[in-house]
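*Asks:* sharing a model prediction with you, sequence too.
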Amino acid sequence: MSHHFSAADLSRIIEMAWEDRTPFEAIEQLYGLSEPALIKLMRRELKAGSFRLWRARVSGRNTKHLKLRNPAISRAYCPTQYKR
């Protein structure tokens, strides 16, 4: 399944993928990208070194998978992450 995203959506997807507390399931719910599809998108959109850093960062990270996440964490991001 091929997805075509606007530049703004693509930027937001990449931002969410880098965020530690945004689970893959949230990206799938919002944009319809499964984890394997997101990995393909990241491989295509990032430079090779950046992709390797991202994969190393998210591989096995509990907060990127809802099933592995501590049930006490119900938010997708830190309350102080976004400035008001």
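*Replies:* Sure thing, it's come through.

*Asks:* only C-alpha atoms from now on, for both contacts and neighbour counts.
*Replies:* OK.

*Asks:* and the residue nearest to the spatial centre of the chain, how close does it get to residue 27?
*Replies:* Residue closest to the mean C-alpha point of the chain, counted by CA atoms, centre = their mean, is residue 17 at 2.0 Å. Distance of residue 17 to residue 27, given as CA to CA, to the nearest Å: 8 Å.

*Asks:* let's bring in a second model and compare:
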Amino acid sequence: MKGSAVVKKLTDSEVDRIVEMAWEDRTPFDAITAQFGISEAETIALMRNQMKPKSWRIWRARVQGRGTKHIAKRDFEVGRHKCSRQRAISFNKISKR
């Protein structure tokens, strides 16, 4: 896993983006796989290589078993949470005072 050919071919900016996506609680590992072609195990190995040991343990404890990091475990629809008035605000339907 650590020496995976796919992980070795990633640029620095791609590695930074994968680390950023892995830190986000609502971004599932499936999204990382779809975008970069690396598995959950490869993502975990990449995180282990990129982070300090203490930071990795904190991240791993937070991510392990988390429902939002695995599409099959999610109890909500895939998508973003947004306010019911967000569309109206985005299209300036509510007057500015």
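*Replies:* Yep, that arrived. What you see is a predicted model; the values in this text were computed from it and never measured.

*Asks:* follow-up on the earlier one: now the residue of the second structure sitting at the aligned position of the residue nearest to the centre of the first structure: closest residue in space that isn't a chain neighbour?
*Replies:* In the second structure, the residue matched to residue 17 of the first structure (TM-score structural alignment) is residue 22. Once flanking residues are discounted, residue 22 of the second structure sits nearest to residue 29: 7.3 Å by CA to CA, 6 or more residues apart in numbering.

*Asks:* burial of that neighbour, as a residue count?
*Replies:* As a burial measure, residue 29 of the second structure scores 22 neighbours (other CA atoms under 10 Å).

*Asks:* who's in contact with it?
*Replies:* 22, 39, 40, 43, 69, 70 (CA atoms under 8 Å, 6 or more residues apart in numbering).

*Asks:* ok, residue 74 of the second structure next?
*Replies:* Going by CA under 8 Å, 6+ apart, the list of residues near residue 74 of the second structure reads 67, 68.

*Asks:* among the contacts of residue 29 of the second structure, name the ones in strands.
*Replies:* With DSSP state E as the criterion, strands contain none of the contacts of residue 29 of the second structure.

*Asks:* among the residues you listed, which recur in the first structure?
*Replies:* Checked against the first structure using both residues aligned by TM-score structural alignment, their matches' CA atoms under 8 Å, the contacts of residue 29 of the second structure keep these contacts: 22, 39, 40, 69, 70.

*Asks:* what's the closest of those to residue 6 of the second structure?
*Replies:* residue 39 (9.8 Å; CA to CA).

*Asks:* now do the same for the closest one: its match in the first structure.
*Replies:* Using TM-score structural alignment, residue 39 of the second structure pairs with residue 34 in the first structure.

*Asks:* which one is that match nearest to, not counting chain neighbours?
*Replies:* residue 28 is the one closest to residue 34 of the first structure (CA to CA, 6+ apart), at 5.3 Å.
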